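Engineer: Got a predicted structure here, sequence first:
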Amino acid sequence: MDKAFSQTDWSLIRAFLAVAETGSLSGAARSLSQSQPTLGRQVKLLEEQLGLRLFERQPRGLALTPTGESLLEPARAMREAFHQLNLRAAGRDERMRGTVRITASDVVARHVMPQIVAKIRRIEPDIQIELVPTNESENLLFREADIAVRMYRSTQLDVITKQIATAPMGIYAAKSYLELMGTPDAIEDLLNHTIVGYDRDDRIIQAMREMGWPVTRDFFAVRCDDQNTYWELVRAGCGVGFTQQSFAEHDPLVQRLMPALVLPALPVWLAAPEAMRSTPRIKRVWEMLEEEICEVFEGVNLDATAPSG
C-alpha cells in the first residue's frame, strides 16, 4: 500500500485531502478552485489506483472510511513535504522578475495598498503583484502568500516577522449624521448616539467594557463585520464608528470626533517565510512595503501630534 501511495499523482492526493478536510466535493472544489466533477473524478481515480474505498456518502457530504482515516496523516505529510520542496526551490530563485503575492486585511488592501502597489510597479516593472484582501490568516509556508501585512504578529514557525509601524485609530461620524444628531463633545456622550458595531466580532464590545460600559451586541443598532462595508455605513450616516486615521482623515464626508482622545493603535507587521525572505524580488518588495507603509502611518502620527486649528 505504501508503494502504491508513493507512486500516486500528487494532484490526486491533494484532491483526497481537500475532500477529507472540507467534508464534501463542493467544499473541496471551492478550496482548490476546481470544478466539482473534476474533484469527483480525481477521488474515484485515486480509489481505483489504490484499490481502496476512501469515502462513504453521508446525508451532508462525504465521510472518510476507516481506511481513508488511516491514510490522512501520511497524505498530510506528503503535502507538507511538497510545500517545503516548492518553498526551498522558490527561495533560490535569483531573478528580480516574477510574481510576489501579498496578503493584507480588507481595509488595508483597499485603502492603503493600491498606491503602494502602483509605486512598486513603476519602480520594478518586472515584478508582478498579486494582492489578496482577507482578514483570514493566509498560510505563508504553503505559499498562499509570499508577504503578509498584518495587524498582529505571526506565530508560525519558520516565518520572519517585523513590526514596521502603528496604525492610529479614531472615532468618526458622517457630517450628515452630526447635522441631525449633534456632535458629541465627551466620550460619555457617545452613549446617547447610534454607534455602528460589529456583528460577530466582539472587539468593540470588549473595548467599551474596558472603559466601564457593560454593553452587549444589542447596544449597536447597526452591525457589520466586513470592515469596508462597516466604513461605508459610517460614511452614509448610520452612526458613529471607529477606524484607522490613515484614510479616514482624508474623507470629506466624515468628521473626527474628540481628537484629543487617544485610542489604542494597531501594530502593523510584515511577515514572510524564512526560506523566501532573501529571494531578490521578495526582498525588494518587502523593503518597499516597509518604506511606504511606514510613510503612510508615520504621516498620520505626525498629523495627530500637530496642534489643531
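Structural biologist: The structure has been received and is ready for your questions. Numbers count the residues shown, from 1 in each chain.

Engineer: going forward, measure contacts and count neighbours with C-alpha atoms only.
Structural biologist: Noted.

Engineer: So Thr183 versus Phe219, what's the distance?
Structural biologist: 19 Å (Cα to Cα, to the nearest Å).

Engineer: before we move on, what about Ala271?
Structural biologist: Ala271 sits 37 Å away from Phe219, going by Cα to Cα.

Engineer: more neighbours, the two?
Structural biologist: Ala271 (26 against 15; other Cα atoms under 10 Å).

Engineer: so that one sits right up against Ala145, yeah?
Structural biologist: No - between Ala271 and Ala145 there is no contact under Cα atoms under 8 Å: 9.7 Å.

Engineer: The stretch 51-200 of the chain: strands as residue ranges?
Structural biologist: All strands of the stretch 51-200 of the chain, identified by DSSP state E, counting those that start in this stretch, fall at 55-58, 61-64, 98-104, 127-133, 147-150, 159-167, 169-174, 196-197.

Engineer: Between strand 127-133 and the third one, find me the angle.
Structural biologist: Right, strand 98-104. With axes from the mean of the first three to the mean of the last three Cα atoms, to 10 degrees defining the directions, strand 98-104 sits at 20 degrees from strand 127-133.

Engineer: Mind listing what's buried along strand 98-104?
Structural biologist: Val100, Arg101, Ile102, Thr103, Ala104 (16 or more other Cα atoms under 10 Å).

Engineer: One more: stretch 70-86?
Structural biologist: Buried positions in stretch 70-86, judged by neighbour count with 16+ other Cα under 10 Å: Leu71, Leu72, Ala75, Met78, Arg79, Gln84.

Engineer: take the one below as the second:
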Amino acid sequence: MNREPDWALWRSFAAVVANGSLSGAARELGISQPTVGRHVETLEADLGLTLFERSLTGLKPNATALRLFDSVSRAQALLAEASIVAQGALDDFGGTVRITASEMISNHVLPQLLLPIRQRYPRIAIEIVPSDSAENLLLREADIAIRMFRPTQLELVTRRLGAIELIAAAHADYLARRGTPRSMTDLLEHDLIGFDRSDAIETHARSIGLALTRDNFKLRSDSQTHLWALMLAGLGIGFGQARLVASTPGMVALPIDLEIPPLDVWLTTHRELFTSHRIRAIYDALAEGLETYINGKAPFR
C-alpha cells in the first residue's frame, strides 16, 4: 500500500512543474538540485505514478501531473492563507511588518513618515518593498500595501486616504537657463521629461488640446524615481506630486494647470492581519502620516 507523500515532496513537484526543470525548482526553493530530484522520484514512488517525461531539455509534466498541479497550487494558496491567520493572531508589538508601495512613495515619502513610527514602535521591524507592480497580499508578499488604485479582493481591508495632486514642475536651475513657461503651448518649446514606453502623458495632453508627441520628451524613462532624479538635476520639465515638489529644495511648481487627474491613495491589508496588534498599529500610523502628506495639514519635511 502506498504511503501518503510528505508536503515537501509536493512543494518540489509544484516547483518543477512551474519552472520546467530541476535546477529552476532548486533555485526557487533554495535547496539543491539533487534534493529536488529525489523528492520527485520519491513522490512518484509513493503515488505509484509517473508524473514527468524525462528529456535532455528537462522534465515535462504529463497530463496526470498537470491535474495534480492544479490541486497542489490551491493547497499552497490555502497554506499561505493559514499563515496569514496565524500572523493575525499574534498579540504583541514586536515582530516585523512588511510594507509595499510605489517607487516614488517608498523613496521620497515613506522615510519621513517612518521617523515618528519608529520612535513610537521601536520593537517593530519594518521591511519595505519599493515596487510599481501589485504585490499580492493574499499570498503574503506584503502585510500592508499603499496603492494608487482600489484593490477589489473581498479578503482585504481597504481605506481611501485621499488624492495626491499632480503638477508640472522643474528645478530652479533649469528655469533660470530656459525661462518659465506660462501656458500649455509654451511647454512645446521646452525640454520635457516623460515616460519611455507609456503614452499616458501624451494621451492626457491630447484630451486637453495640447499636441504633445513622443518627440517633445527629450529625456525618457519608465522609472518614476529616475524621472524625478532627472528633474532634480535641472534637465527639464517633468511631472510630480505637488506636495513633494513643494517640500523639495530647488523644485518649482509651474503656473500652468494641466488638469492632470490626481492619484487616489488606498491603504490595504489582509482582513485577518488587521487583528494583529503590530500590523494594526503600523496601518493606523501610516494612515495618519499619509493623510498629513496628502492634505498638507503640516510641513512634510
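Structural biologist: Thanks, I have the structure now. Values in this document were obtained by computation on a predicted structure and should not be read as measured data.

Engineer: re earlier: output the buried residues of stretch 70-86 of the first structure as TSV; include the columns distance to Met96 of the first structure.
Structural biologist: As requested, those are arranged in TSV below (distance: Cα to Cα, whole Å):
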residue	distance to Met96 of the first structure
Leu71	40
Leu72	38
Ala75	34
Met78	30
Arg79	28
Gln84	22
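
Engineer: Spell out, range by range, the helices that occur in the first structure.
Structural biologist: Secondary structure of the first structure (DSSP state H): helices located at 2-6, 10-22, 25-32, 36-50, 66-91, 106-111, 113-123, 175-181, 203-210, 227-235, 245-248, 280-305.

Engineer: so where in the second structure does the shortest one end up aligned?
Structural biologist: So that's helix 245-248 of the first structure. Using TM-score structural alignment, helix 245-248 of the first structure corresponds to residues 242-245 of the second structure.

Engineer: That stretch: how far from the chain's middle?
Structural biologist: Relative to its parent chain, stretch 242-245 of the second structure has a centroid offset of 21 Å by Cα atoms, centre = their mean, to the nearest Å.

Engineer: same question, stretch 4-20 of the second structure
Structural biologist: 28 Å.

Engineer: Tell me who's in contact with the aligned residue in the first structure for Val36 of the second structure.
Structural biologist: In the first structure, the residue equivalent to Val36 of the second structure is Val43, according to TM-score structural alignment. Each residue near Val43 of the first structure by Cα atoms under 8 Å, 6 or more residues apart in numbering is listed here: Leu12, Ala15, Phe16.

Engineer: same thing but at 10 Å, please
Structural biologist: Residues in contact with Val43 of the first structure (Cα atoms under 10 Å, 6 or more residues apart in numbering) are 11-17, 19, 25, 37, 49, 53-55.

Engineer: Out of those residues, which end up buried?
Structural biologist: Leu12, Ile13, Arg14, Ala15, Phe16, Leu17, Val19, Leu25, Arg53, Leu54, Phe55.

Engineer: and those residues as JSON lines, adding distance to Leu62 of the first structure?
Structural biologist: What follows is those, written out as JSON lines (distance: Cα to Cα, whole Å):
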{"residue": "Leu12", "distance to Leu62 of the first structure": "16"}
{"residue": "Ile13", "distance to Leu62 of the first structure": "16"}
{"residue": "Arg14", "distance to Leu62 of the first structure": "16"}
{"residue": "Ala15", "distance to Leu62 of the first structure": "13"}
{"residue": "Phe16", "distance to Leu62 of the first structure": "11"}
{"residue": "Leu17", "distance to Leu62 of the first structure": "12"}
{"residue": "Val19", "distance to Leu62 of the first structure": "8"}
{"residue": "Leu25", "distance to Leu62 of the first structure": "8"}
{"residue": "Arg53", "distance to Leu62 of the first structure": "12"}
{"residue": "Leu54", "distance to Leu62 of the first structure": "10"}
{"residue": "Phe55", "distance to Leu62 of the first structure": "6"}
